[in-house]
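> Sequence and predicted model, in that order:
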Amino acid sequence: MSDTITTPPIHMPLTTADRCDRCGAAARVRAVLSTGGELLFCRHHFNEHEARLIDMGATVVTNEDELV
């Protein structure tokens, strides 16, 4: 029997080049989906879609100096 080691995914910090997938504003939040995809959101669109992202089991990642 082999043991499988699972490591958490590594996410690059958001940069000024990262843009919201909804409106093109500066991205402040990365939502990593359980299927492996990811979505980038500005704060406004993250707030709008937060409940659905939680229902989908998404992992929310922000830069360390940002609060969600």
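Now that the structure is in, tell me what you want to look at.
> only C-alpha atoms for contact and neighbour calcs from this point on.
Noted.
> Touching, Asp18 and Leu39? I think so.
No - using C-alpha atoms under 8 Å as the test, Asp18 is too far from Leu39 to be in contact (10.5 Å).
> in this protein, which spans are strands?
With DSSP state E as the criterion, the chain has strands at 29-32, 38-41, 59-62.
> putting a second one here so we can go through both:
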Amino acid sequence: MTPTLTPPPEAEARPVTGERCDRCSAAAKLRVTLAGGDDLVFCGHHANKYAESLVKIAVDFTADSEFDWRGSELLTSEN
């Protein structure tokens, strides 16, 4: 079983509105927070393409309210 890390309570996820994908510069749909506190931001295409890898390294995520990220299903099925 993989341990789950949680960010400190004072850490608040920033919304993805107005940001651009780190891979292709399309409109961001997902922000993934890593254990070290860094963020990765992805468009819907790249968020779903890399979902299996992202759930392994993410401690938290914020998705656009209208975006259904495949990784959220993977996180739910692991718990």
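The structure has been received and is ready for your questions. Note that the structure is a prediction, hence the values are computed from the model and not measured.
> picking up where we left off before, out of the strands of structure 1, which is the most enclosed?
Neighbour counts (mean count of other C-alpha atoms under 10 Å) averaged over each of the strands of structure 1 peak at strand 29-32, with a mean of 22.
> Switch the strands of structure 1 over to JSON lines; also include distance to Met12 of structure 1.
As requested, the strands of structure 1 are exported to JSON lines (distance: least, C-alpha to C-alpha, whole Å):
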{"stretch": "strand 29-32", "distance to Met12 of structure 1": "10"}
{"stretch": "strand 38-41", "distance to Met12 of structure 1": "12"}
{"stretch": "strand 59-62", "distance to Met12 of structure 1": "10"}
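> How far does stretch 58-68 of structure 1 stretch from one end to the other?
Separation of the first and last residues of stretch 58-68 of structure 1 by C-alpha to C-alpha, to the nearest Å is 14 Å.
> Can you tell me what Thr62 of structure 2 aligns to in structure 1?
Structural correspondence for Thr62 of structure 2 with respect to structure 1 (TM-score structural alignment): Val61.
> Please report how far the most centrally placed residue in structure 2 lies from Lys56 of structure 2.
Closest residue to the average C-alpha location of structure 2: Val32 at 2.8 Å, with C-alpha atoms, centre = their mean. Going from Val32 of structure 2 to Lys56 of structure 2 by C-alpha to C-alpha gives 11 Å.
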